[in-house]
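Asker: Sequence and computational prediction follow.
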Amino acid sequence: MTTPQPDLQIQRSLTRPEQAALTIGRLAESAEPGARLGTKQELQERCGVSKGTFNEALRLLQARGLVTVRSGPGGGLFAAEPTPAVRIGNAMLALDRMETSAADAVRIRSALEPLLIDDAIEFAEPADIARMRQAIDEMSEAAKAQNVLDFLRANWDLHAAIARTSPSRILRSIYLSLLDVLASHTVSAGPADGRPLPDILNERLTLHSDLVEALASKNRQRAQELIAIHDRR
């Protein structure tokens, strides 16, 4: 089986708070639950960032369930015991740390999409289809302007709208986390195979527009055919 190759090449970078969160997160993951990692000042100095940047990193770590904060004598940051749900989320966020994160996210996302298409056929309401069509309109405007980043963001909004029709919380969570990996660290994009940019954007626009109309008409076979084409490109 070959890995789907995207026709738009994406480049990513971590922000300073994310870099600091990554450093402390690795400490927390390698420590025993409840182990003291250090004071805020000690860890801020270790990361070499400002207080504001460190506080933002701390919010990221707490949101991911990796650390707890205790005040008073002997206080500081402590390794948390992550719940199973947090472990799933952290596994998705861990893709950020790998040079192949975009390719991995695309590959895993592609494997999940047939399941989401089935759910969208079954559960999509008129309001869901309206949100999908709005994303298609935004993709169209970006294609006319040849704005690749806006096109990609509108495309991800479309896929997120499709994912949110699924009643499966686990499927939604994993898929939307993969989209976050792609969206959060995209700083530039361009054609990956030398083809003219307008041709790529218009081809992708047509494919996604046809997919939305297949979902709107509850045409399962056509929708699955289109998502298979989508994942081969």
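Answerer: Great, that's in hand.
Asker: okay, CA-based contacts and neighbour counts for the rest of this
Answerer: Fine.
Asker: Could you report the separation of the residue nearest in space to the middle of the chain from Arg70?
Answerer: Ranked by distance to the mean C-alpha position of the chain (CA atoms, centre = their mean), the top residue is Asp180 at 2.0 Å. According to CA to CA, to the nearest Å, Asp180 and Arg70 sit 30 Å apart.
Asker: do the same with Thr165
Answerer: 40 Å.
Asker: Between those two, which is the more surrounded one?
Answerer: Thr165 (20 against 13; other CA atoms under 10 Å).
Asker: and the more buried one, which of the three is it?
Answerer: Classification of Thr165 by DSSP: H, G, I helix; E, B strand; the rest coil places it in coil.
Asker: looking at it, it is touching Pro126, isn't it?
Answerer: No. Look at Thr165 against Pro126 with CA atoms under 8 Å: they stay out of range, at 11.0 Å.
Asker: before we move on, the earlier item: where does the residue nearest to the centre of the chain fall, secondary structure wise?
Answerer: helix 169-184 (DSSP states H and E).
Asker: before we go on, here's another structure to hold up against the first:
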Amino acid sequence: MMAGLTNIKNQALTERIEDHLFQYILDERLAVGAKLPNEYELADRFGVSRGTIREAVKLLVSRGVLRVKHGSGTYVASLMPLKADPLGLDAIEDRIQLALDLTDVRLMLEPAIAELAARNRTEEEAQRLTEYCDAVRRRIQAGEDYLIEDMRFHWYLAKCSHNMVVEPLMPIIDAAVVSIANITRKELLTATVDTHQEILNGVLDQDPQAARAAVALHLEMNRIVIKHAQKRSKETK
């Protein structure tokens, strides 16, 4: 029995370090192809053994985030956990219609996800979500690309839901964020900052309905811009 409990604790620790390691990659803005520090440095950074780091790396390798080159080191392979294109969306030629359809899917999912996040988030998660929201704002105000920060905010919002089925759906949401941002990012800069802040406020206040409404508003604004882009595209054909 004790051996079983030990295995469960070790697994939980490894999964926590996996999350921390992925967040480290995003926080440091490590690009695809960037080399990670060695096991000794990572173990010291996260306060765990090299064995735990090694197991966490294996999990991220299995999710396509990292790639280990024997004799060379560990490298970032992707910023999207799991499969980057789980539904084969890259093959769709009509990117505007795809963005519109993805927005509709997000409207089905994300308001409820935000509601769960407002109910279930921890204080530590609330603090980290605040940091991610602030990072989006800073990048936009500096006139810099904010796609990674935008993806990270929505990814972590979903993580705050504490729903085990939500995480496997995140590649779909990630794909939607990328597709939609490519169309709307120049027209919704101020709106993105404001609606992200309203989403955050709902989660911080543990107000599920406010969080739900803020996400719905955020997505409806994106949908309007995409519809306008679709109309312009048809008029030019």
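Answerer: Ah, there it is. None of these values were measured; they are calculated from a predicted model.
Asker: Map the residue nearest to the centre of the first structure across to the second structure for me.
Answerer: Counting by TM-score structural alignment, Asp180 of the first structure corresponds to Asp174 in the second structure.
Asker: hang on, isn't its match packed against Met151?
Answerer: Yes. At 6.1 Å, Asp174 of the second structure and Met151 qualify as touching, with contact defined as CA under 8 Å.
Asker: any residues in contact with both of the two?
Answerer: The contact sets of Asp174 of the second structure and Met151 do not overlap (CA atoms under 8 Å, 6 or more residues apart in numbering).
Asker: tell me the strands in the first structure, going along the chain?
Answerer: For the first structure, the strands defined by DSSP state E cover 8-11, 36-38, 67-70, 76-79, 188-191.
Asker: closest to Glu99 of the first structure out of those?
Answerer: strand 8-11 (10.2 Å; CA to CA).
Asker: Flag every buried residue along that closest one.
Answerer: Within strand 8-11 of the first structure, the residues scored as buried using 16 or more other CA atoms under 10 Å are Leu8, Ile10.
Asker: Report the contact partners of the residue nearest to Thr52 of the second structure when sequence neighbours are not counted.
Answerer: For Thr52 of the second structure, ignoring the flanking residues on the chain, the nearest one in space by CA to CA, 6 or more residues apart in numbering is Thr14 at 5.8 Å. Thr14 of the second structure sits next to Thr52, Ile53, Glu55, Ala56 when contact means CA under 8 Å, 6+ apart.
Asker: And the second one, how close does it get to Ile183 of the second structure?
Answerer: Ile53 of the second structure sits 39 Å away from Ile183 of the second structure when distances are taken as CA to CA.
Asker: who has more neighbours, those two?
Answerer: Using other CA under 10 Å, the more surrounded residue of Ile53 of the second structure and Ile183 is Ile53, with 25 against 18.
Asker: Wait, that one touches Glu39, no?
Answerer: Yes. The pair Ile53 of the second structure and Glu39 qualifies as a contact (CA under 8 Å) at a distance of 6.6 Å.
Asker: Against which helices or strands is whichever helix in the first structure runs longest packed?
Answerer: In the first structure, with assignment by DSSP state H, the single longest helix is helix 101-123. Packing partners of helix 101-123 of the first structure (3 or more CA pairs under 8 Å, 6 or more residues apart in numbering; DSSP states H and E): helix 148-163, helix 169-184, helix 197-216, helix 220-232.
Asker: Of those helices, which stretch is the most buried?
Answerer: A comparison of those by mean neighbour count, using mean count of other CA atoms under 10 Å, puts helix 148-163 on top with a mean of 21.
Asker: Hey, what's the angle from it to helix 101-123? Just curious.
Answerer: 40 degrees (axes from the mean of the first three to the mean of the last three CA atoms, to 10 degrees).
Asker: Show residues contacting helix 148-163 of the first structure.
Answerer: 116-117, 120, 124, 128, 131-132, 135-136, 138-140, 142-143, 172, 175-176, 179, 183, 188-190, 201.
Asker: how distant is it from the center of its chain?
Answerer: Taking CA atoms, centre = their mean, to the nearest Å, the mean C-alpha location of helix 148-163 of the first structure is offset from the chain mean by 11 Å.
Asker: tilt between it and helix 197-216?
Answerer: Using the same axes, to 10 degrees: helix 148-163 of the first structure against helix 197-216 is 10 degrees.
Asker: where's the aligned residue in the second structure for Arg204 of the first structure relative to Leu147 of the second structure, distance?
Answerer: Aligning on TM-score structural alignment places Arg204 of the first structure opposite Thr192 in the second structure. Plainly put, Thr192 of the second structure is 11 Å away from Leu147 of the second structure if you go by CA to CA.
Asker: that's a helix at Val68 of the second structure, yeah?
Answerer: No. Counting by three-state DSSP, Val68 of the second structure falls outside a helix, being strand.
Asker: So what's the residue count around it?
Answerer: 16.
Asker: tell me the SS of the nearest residue to it once chain neighbours are set aside?
Answerer: Of all residues not flanking Val68 of the second structure in the chain, Thr74 sits nearest, at 4.4 Å (CA to CA, 6+ apart). Under three-state DSSP, Thr74 of the second structure falls in the strand class.
Asker: Count the residues that sit near Thr74 of the second structure.
Answerer: 20.
Asker: does it really touch Leu66, like I thought?
Answerer: Yes. Judged on CA under 8 Å, Thr74 of the second structure makes contact with Leu66 at a distance of 6.7 Å.
Asker: hmm, back to that, so which of the helices and strands packed on helix 101-123 of the first structure comes closest to Arg36 of the first structure?
Answerer: Arg36 of the first structure lies closest, by CA to CA, to one member of those: helix 169-184, at 29.0 Å.
Asker: check contacts around Gln9 of the first structure.
Answerer: Ala189, Gly190, Pro191, Ala192.
Asker: Setting aside sequence neighbours, what's the nearest residue to the third one?
Answerer: Nearest non-adjacent residue to Pro191 of the first structure, counting by CA to CA, 6+ apart: Leu8, 4.8 Å away.
Asker: Show me what that neighbour aligns to in the second structure.
Answerer: For Leu8 of the first structure, no residue is aligned by TM-score structural alignment.
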